[in-house]
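**Student:** sequence first, then the predicted structure, then my questions.
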Amino acid sequence: MANFKLGEGKYTVRSIAVRVVVIMVGVFITAYGAAAFITAVLGSDPVTAFVQGLGKVTGLSFGNAMNVFNAAFFVVVLILNWRTIGIGTVLYTFTLGTFADIFIRWINAAIGLEPSMGFRIGLIVTGTIALGIGLGLYQAAGLGAGPSDAFNQIMARKLKLQLRWWRIIFDVIMVVGALIMGGIVHAGTLVGMFLVGPVLGPVFNKMSPVVNKWAGNEDLVHEEL
């Protein structure tokens, strides 16, 4: 069977197929998380808030603005270090926003355009969990980081900063941009900044070896988050 060198290992066609399925499940769940934050109208994680503002100034739907945002970072990463781009990067770039728009329509149809505070808090809670699980699954597939994540990794290396410190700088830039463009920055922004990571880490650490087993790469070891 043919082997292909991608990401962190040499994968068979079966391995790639399994990982692509995991990626798409992760992207689908992540899209719900972003949509939940948007429809809660209580503020979103920094990137989602920035994209919300971008949609307001361009007249695009949230999902289309997300696709533009991801595509822009995809091009930047392509220029800075194309080797960080994988199949997962491409899938994430061009599908996340489309799924998010679908979920926004579904959520609005289910609970209305002005949900009660109880529903809004519930959306923040489920959105936080969904973002952590979705991003954890996506990263566990090991076929490339999302475009903005890849950009952050590249910039941290270029500036010789620990990734977590560069991420703080990046998040501040996103929040400032969101405020300038009219994105909602509120309690949900703090929730997104500080609580998604504690969900993402354990999901990634648990699912990475599981995905490797499903894909027939039991010998491949990922560094834990």
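**Tutor:** Yes, it's here.
**Student:** CA atoms for contacts and neighbours, from now on please.
**Tutor:** Fine.
**Student:** list the buried residues for whichever strand or helix holds A34?
**Tutor:** For A34, the element it lies in under DSSP states H and E is helix 13-40. Within helix 13-40, the residues that count as buried by 16 or more other C-alpha atoms under 10 Å are 15-16, 18-20, 22-40.
**Student:** can you check stretch 170-177 too?
**Tutor:** 170-171, 174-177.
**Student:** contacting residues around L96?
**Tutor:** 27-28, 30-31, 63, 66-67 (C-alpha atoms under 8 Å, 6 or more residues apart in numbering).
**Student:** how far does the helix holding A34 sit from the chain's center?
**Tutor:** How far helix 13-40 lies from its chain's middle: 9 Å, per C-alpha atoms, centre = their mean, to the nearest Å.
**Student:** compute the inter-axis angle for the helix or strand following it and helix 13-40.
**Tutor:** The C-terminal neighbour of helix 13-40 among helices and strands, as given by DSSP H and E, is helix 46-58. Going by axes from the mean of the first three to the mean of the last three C-alpha atoms, to 10 degrees, helix 46-58 is angled at 70 degrees with respect to helix 13-40.
**Student:** the structure to be compared is supplied as follows:
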Amino acid sequence: MQKHGNLGLPPWDVFHDGFSSIIGFSFGHTIVATSALVMLLWIPLRQMPGLGTLINAVEIGLVADLYLSHVEPATNPVARVALMLGGIVVTGIGSGIYIGAGLGPGPRDGLMTGLAARGLRISVARTGVEVSIMLIGVVLGGSIGIGTLAFALLIGPIVARTLPYFRMRPRESTLPQ
């Protein structure tokens, strides 16, 4: 959504954009390759992948290439802002849903959950990861805009607020003791 809003890519996509120009992969294939590389950073954070991790690692990149090849970028200023804000909110709520389901965070979200497991608040961990990867993406040649900055600063608090609503909790047993 944000890519077609033309107001700035999300920070990870700034990285993907810069990295894809270096390695020569499509945008979506770069997302998949980055997922594999990012999961190596899980080792010191002691994060364990789940089914959701693997699906996220492949599905996001494939859907990105499909979407970008079939949907035209927005030109209307109101639509551009709506795509930018919608992208941030949908990503934040979506992250809360699939992380909360307990099937494993996406590769990039695993950095956030790994840092949170070591004492950082979710909002601080996510914002720190997003700002850091945005800066690396710029060094690699990715471009930023107001949407990039908005995403970097808002996604952490949105995920932190939505995650508790979707976190799966064990149900009380109804079996006699």
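**Tutor:** On my side now, so go ahead. All values derive from a computational prediction rather than experimental measurement.
**Student:** for the buried residues of stretch 170-177 of the first structure, which one is nearest K10 of the first structure?
**Tutor:** Using C-alpha to C-alpha, F170 is the member of these that lies nearest K10 of the first structure, at 32.5 Å.
**Student:** which secondary structure element is home to the closest one?
**Tutor:** Applying DSSP H and E, one finds F170 of the first structure within helix 163-181.
**Student:** and that helix, how far from the chain's centre?
**Tutor:** Put simply, helix 163-181 of the first structure sits 15 Å off its chain's centre (C-alpha atoms, centre = their mean).
**Student:** so who does Y165 of the second structure touch?
**Tutor:** Listed by C-alpha under 8 Å, 6+ apart, the contact partners of Y165 of the second structure are G96.
**Student:** which residue lines up with it in the first structure?
**Tutor:** Matched to the first structure by TM-score structural alignment, Y165 of the second structure sits across from K206.
**Student:** got it, and Q2 of the second structure?
**Tutor:** Aligned partner of Q2 of the second structure by TM-score structural alignment: F37.
**Student:** my read: that match touches G127, true?
**Tutor:** Yes - with contacts counted by C-alpha atoms under 8 Å, F37 of the first structure reaches G127, the gap being 6.0 Å.
**Student:** check contacts around F15 of the second structure.
**Tutor:** F15 of the second structure makes contact with 133-134, 136-138, 140, 142, according to C-alpha under 8 Å, 6+ apart.
**Student:** relative to R171 of the second structure, which of the residues you listed is nearest.
**Tutor:** I133 (38.0 Å).
**Student:** what residue of the first structure matches up with that closest one?
**Tutor:** In the first structure, I133 of the second structure lands on M174 (TM-score structural alignment).
**Student:** likewise S95 of the second structure?
**Tutor:** With TM-score structural alignment defining the correspondence, S95 of the second structure maps onto L135 in the first structure.
**Student:** how near is that match to T128 of the first structure?
**Tutor:** 11 Å (C-alpha to C-alpha, to the nearest Å).
**Student:** more neighbours: these two, which one.
**Tutor:** Ranked by neighbour count (other C-alpha atoms under 10 Å), L135 of the first structure and T128 place T128 first, with 31 against 28.
**Student:** how about the contacts made by the more buried one?
**Tutor:** Taking C-alpha under 8 Å, 6+ apart, one finds 33, 191-192, 195-196 in contact with T128 of the first structure.
**Student:** okay, those in JSON lines with distance to V75 of the first structure and secondary structure next?
**Tutor:** Below are these laid out as JSON lines (distance: C-alpha to C-alpha, whole Å; DSSP: H, G, I helix; E, B strand; the rest coil):
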{"residue": "G33", "distance to V75 of the first structure": "25", "secondary structure": "helix"}
{"residue": "V191", "distance to V75 of the first structure": "30", "secondary structure": "helix"}
{"residue": "G192", "distance to V75 of the first structure": "26", "secondary structure": "helix"}
{"residue": "L195", "distance to V75 of the first structure": "29", "secondary structure": "helix"}
{"residue": "V196", "distance to V75 of the first structure": "26", "secondary structure": "helix"}
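**Student:** how close does the lengthiest helix in the second structure sit to the first structure?
**Tutor:** Longest helix in the second structure, counting residues (DSSP state H): helix 77-100. If you overlay the two and look at helix 77-100 of the second structure, the average distance to its match in the first structure is 1.4 Å (mean C-alpha distance after the TM-score superposition for the first structure).
**Student:** do stretch 59-67 of the second structure as well
**Tutor:** For stretch 59-67 of the second structure, the mean deviation from the first structure after alignment is 1.4 Å (mean C-alpha distance after the TM-score superposition for the first structure).
**Student:** next: stretch 124-137 of the second structure.
**Tutor:** Per aligned residue, stretch 124-137 of the second structure averages 3.1 Å (mean C-alpha distance after the TM-score superposition for the first structure).
**Student:** residues making contact with that stretch?
**Tutor:** With C-alpha under 8 Å, 6+ apart, stretch 124-137 of the second structure has contacts from 11-12, 14-19, 109, 111-113, 115-116, 143-144, 148, 152-156.
**Student:** drop anything exposed from those residues.
**Tutor:** 11-12, 14-19, 109, 111-113, 115-116, 143-144, 148, 152-156.
**Student:** in the second structure, what stretch matches stretch 47-63 of the first structure?
**Tutor:** With TM-score structural alignment as the criterion, stretch 47-63 of the first structure aligns to 12-28.
**Student:** run the chain-centre distance for that stretch.
**Tutor:** 15 Å.
**Student:** one more: stretch 158-169 of the second structure?
**Tutor:** 15 Å.
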